[in-house]
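Asker: Fold the following for me, if possible:
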Amino acid sequence: MIALLTRDMRLAVRAGGGFGLGLAFFLIVVVLVPFGVGPQSALLSRIAPGILWLGALLACLLSLDRIFALDHEDGSLDLLATSPLPMEGIVSVKALAHWLTTGLPLVLAAPVLGVLLNLPGPGFGWLVLSLALGTPALSVIGTFGAALTVGLKRGGLLLSLLVLPLYVPTLIFGAEVARRGAEGLAVITPLALLAGITCGTIALLPFASAAVLKVNLR
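Answerer: All right, here's what the predicted structure looks like:
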């Protein structure tokens, strides 16, 4: 499993779909928002949590089609499916590699980019916590979507259409945690719901992704 994780992380970086692309897109979104809404500090402070969360979500979406595509093209996915490793474990490793190369860098970069949007001081810690808790769910859900569309030509658009509705609850509660934290309000309820979504996806979706992959590889 460790060897598979290391291989996937190296492939993600070499193929151009790793942390570099996600961070660049995240930076572009954050930099362009003040030009679109104006330089008002009060307005930027109010919308900063939602913009940062939306940028992180879209950045995670960019590299989803590469999770299984490269392995499918060179035949590695067929070999993995016939290996002694359980398919659920393989899917989980793929999701973890995606989070380490895409989600984790976004979590670490979010406080720096929050300065550009004039995020209130108390909101930085809650923003990092919400992203650290919510981005694993984005990777796991995205892995499920990638499993559904593996082998399809030009499946990137279909993947986006399938995954975006599933991302909405994570986006709502993640942004709400950051917003309430920035305003000094209670965050227990949205934080618990966000944690529940992440735990539920990690517990259930690898089995669904494995089942879908087995069907697609027949």
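
Asker: only C-alpha atoms for contact and neighbour calcs from this point on.
Answerer: OK.

Asker: How much space separates the residue of the chain most remote from its centre from residue 99?
Answerer: No residue in the chain sits farther from the centre than residue 40, which is 29.6 Å out by C-alpha atoms, centre = their mean. Residue 40 is 34 Å from residue 99, where distance means C-alpha to C-alpha, to the nearest Å.

Asker: now the strands: where do they sit in this structure?
Answerer: Counting by DSSP state E, one finds no strands in the chain.

Asker: Nearest residue to residue 51 in space, ignoring adjacent ones along the chain?
Answerer: Nearest residue to residue 51 in three dimensions, chain neighbours excluded: residue 30, at 7.3 Å (C-alpha to C-alpha, 6 or more residues apart in numbering).

Asker: For residue 108, list the residues it contacts.
Answerer: Residues in contact with residue 108 (C-alpha atoms under 8 Å, 6 or more residues apart in numbering) are residue 128.

Asker: Another sequence for comparison is provided below:
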Amino acid sequence: MGEAPLAAAFTAILRRDLALALRAPGEIVNPVIFFVMIATLFPLAVSAAPETLRQIAPGVIWVAALLASLISMEPLFRSDFEDGSLEQLALAPQPLAWLVLAKLVAHWLITGLPLVVFSPLLALFMQYPWAALPQLMAGLALGTPVLGALGAIGLSLTVGVRRGGLLLALLVLPLYVPVLIFGASSADAAASGLPVSGQLQLLGAMAALALTLAPLAAAAGLRISLD
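Answerer: Below is the predicted model:
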């Protein structure tokens, strides 16, 4: 199979998912609203003292990003499963894992990228240092694709289950823990003026591994769900 058909199929899936998301802006807006709500409610529940906010900001932002990513996973395969498009993708001459990767890239552009863009506003609201904002955004930019890729594996196994959101959460939340640990650690180290290259390299390695292996696992899960 030549590179041109693979690239054309990848681009077609990417454009299709982006066009569908633009027709339903809620898919873009809802995770961002959820992200903002979580981060803004924490000061009300804990303390509005600047020093307290500065200490909890890395963990709050990463937990909010994790939960926002989780609630945005449901439409990734669900609509395609319901209208029969998923079966057509499985029967396409291109590898299903390649098409899943295209859908993951589109999903990150729709949900992950807005979280990265809005994170500095929430960070400053929580008294996070200006100088550490680039490291915070870099960590989220590397970590959110991992969250999406791991979520796709769980979703591929629950796509045929009605109201499978709770089952999806039970499957993927344990897998999210390492990303949360290293992501929050990098943000905390950056806020303290410490080097963060080690944590960012680990997040980058996780992203490379997830985007390489997760499409294969998700494709296998989708074939199981379609059988």
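
Asker: still on that earlier bit, count of residues packed around the residue nearest to residue 51 of the first structure?
Answerer: Using other C-alpha atoms under 10 Å, residue 30 of the first structure has 22 other residues around it.

Asker: now residue 129 of the second structure
Answerer: Counted with other C-alpha under 10 Å, residue 129 of the second structure comes out at 15.

Asker: One more: the one 10 residues further on?
Answerer: Using other C-alpha under 10 Å, residue 139 of the second structure is surrounded by 27 other residues.

Asker: Against residue 49 of the second structure, how distant is it?
Answerer: Per C-alpha to C-alpha, residue 139 of the second structure is found 26 Å from residue 49 of the second structure.

Asker: One more: residue 3 of the second structure?
Answerer: Taking C-alpha to C-alpha, one finds residue 3 of the second structure at 56 Å from residue 49 of the second structure.

Asker: likewise residue 184 of the second structure?
Answerer: Residue 184 of the second structure is 20 Å from residue 49 of the second structure, where distance means C-alpha to C-alpha.

Asker: quick one: the residue mapped onto residue 76 of the second structure from the first structure and residue 49 of the first structure, what's the gap?
Answerer: Correspondence of residue 76 of the second structure to the first structure, assessed by TM-score structural alignment: residue 67. From residue 67 of the first structure across to residue 49 of the first structure, the span is 28 Å (C-alpha to C-alpha).

Asker: Likewise for residue 103 of the first structure?
Answerer: 17 Å.

Asker: repeat for residue 38 of the first structure
Answerer: Between residue 38 of the first structure and residue 49 of the first structure the computed distance is 17 Å (C-alpha to C-alpha).

Asker: can you check residue 154 of the first structure too?
Answerer: Taking C-alpha to C-alpha, one finds residue 154 of the first structure at 33 Å from residue 49 of the first structure.

Asker: So between those two, which is more surrounded?
Answerer: residue 49 (29 against 10).

Asker: corresponding residue for the more buried one in the second structure?
Answerer: Applying TM-score structural alignment, one finds that residue 49 of the first structure aligns to residue 58 in the second structure.

Asker: The residue lying closest to residue 25 of the first structure once chain neighbours are set aside - how many residues pack around it?
Answerer: Nearest in space to residue 25 of the first structure, with sequence neighbours left out and distances taken as C-alpha to C-alpha, 6+ apart, is residue 59 at 6.0 Å. Burial of residue 59 of the first structure is recorded as 23 neighbouring residues (other C-alpha under 10 Å).

Asker: To what extent does stretch 157-167 of the first structure diverge from the second structure after superposition?
Answerer: Following the fit onto the second structure, the mean deviation recorded for stretch 157-167 of the first structure is 0.7 Å by mean C-alpha distance after the TM-score superposition for the first structure.

Asker: could you give me the residues in the second structure that that stretch aligns onto?
Answerer: Stretch 157-167 of the first structure covers residues 166-176 of the second structure once aligned (TM-score structural alignment).
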